[in-house]
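1. Give me the fold of what follows.
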Amino acid sequence: MTKIEELERAVISLTAEEYRKFRQWFLEHDWAEWDQQIENDARTGKLDFLNQEALEAKQQGK
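-> Alright, predicted model coming up:
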């Protein structure tokens, strides 16, 4: 059995309250991962093009 299958079985066996808490934890964890990725991308310059686009739009009065 794979880890994913084990997790699926574990999640299915949760009570409604446990499932609600798990979902909340998972969403918070997922958003934290997303925030970290954005921070990393910003730090390494991968998002610099967005700043450039915004500056160009501002200069054009948009």
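2. okay, CA-based contacts and neighbour counts for the rest of this
-> OK.
3. in this structure, which spans are helices?
-> Assigned by DSSP state H, the chain shows helices spanning 3-12, 16-43, 48-59.
4. would TSV of the ones you listed with mean neighbour count be doable?
-> Output for these, formatted as TSV (neighbours: other C-alpha atoms under 10 Å):
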stretch	mean neighbour count
helix 3-12	11
helix 16-43	12
helix 48-59	11
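5. now the residue nearest in space to the middle of the chain: how far from Leu27?
-> The residue lying closest to the centre of the chain (C-alpha atoms, centre = their mean) is Trp34, at 2.9 Å. Counting by C-alpha to C-alpha, to the nearest Å, the gap from Trp34 to Leu27 is 10 Å.
6. Another for comparison:
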Amino acid sequence: MSKLEQIEKAVAQLDRQELEAFSLWFEEFQAERWDRQIEKDDAESEFDRLTEDALTEFRAGKTRSL
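-> Take a look at the predicted model:
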């Protein structure tokens, strides 16, 4: 059985209170990972590259109005 299958089985066996606590923990876990990724992308100037790519496509007429 894979780790994911083990986790799915364990989560399915949680009672309502445990599931709520797990859900809150997992949301916080994901938010922290997202924050670290944003910080990493910023430090590596990833946003600058994405901005430049978008501006290049805009100037080339490859965009459309929303």
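7. Next, the TM-score between them, please.
-> The TM-score (TM-score structural alignment, normalised by the length of the first structure) is 0.77; 51 aligned residues with a C-alpha RMSD of 1.4 Å.
8. before we move on, back to that, and the gap between the residue nearest to the centre of the first structure and Phe26 of the first structure?
-> Distance, Trp34 of the first structure to Phe26 of the first structure, using C-alpha to C-alpha: 12 Å.
9. What is the neighbour count of Phe47 of the second structure?
-> Using other C-alpha atoms under 10 Å, Phe47 of the second structure has 13 neighbouring residues.
10. which residues sit in contact with it?
-> Phe47 of the second structure is in contact with Asp41, counting by C-alpha atoms under 8 Å, 6 or more residues apart in numbering.
11. and it, how far is that from Arg36 of the second structure?
-> Using C-alpha to C-alpha, Phe47 of the second structure is found at 14 Å from Arg36 of the second structure.
12. same thing with Ile7 of the second structure?
-> Applying C-alpha to C-alpha to Ile7 of the second structure and Arg36 of the second structure gives a distance of 24 Å.
13. can you check Arg59 of the second structure too?
-> Taken as C-alpha to C-alpha, the span from Arg59 of the second structure to Arg36 of the second structure is 32 Å.
14. Counterpart of Phe22 of the first structure over in the second structure?
-> In the second structure, the residue paired with Phe22 of the first structure according to TM-score structural alignment is Phe22.
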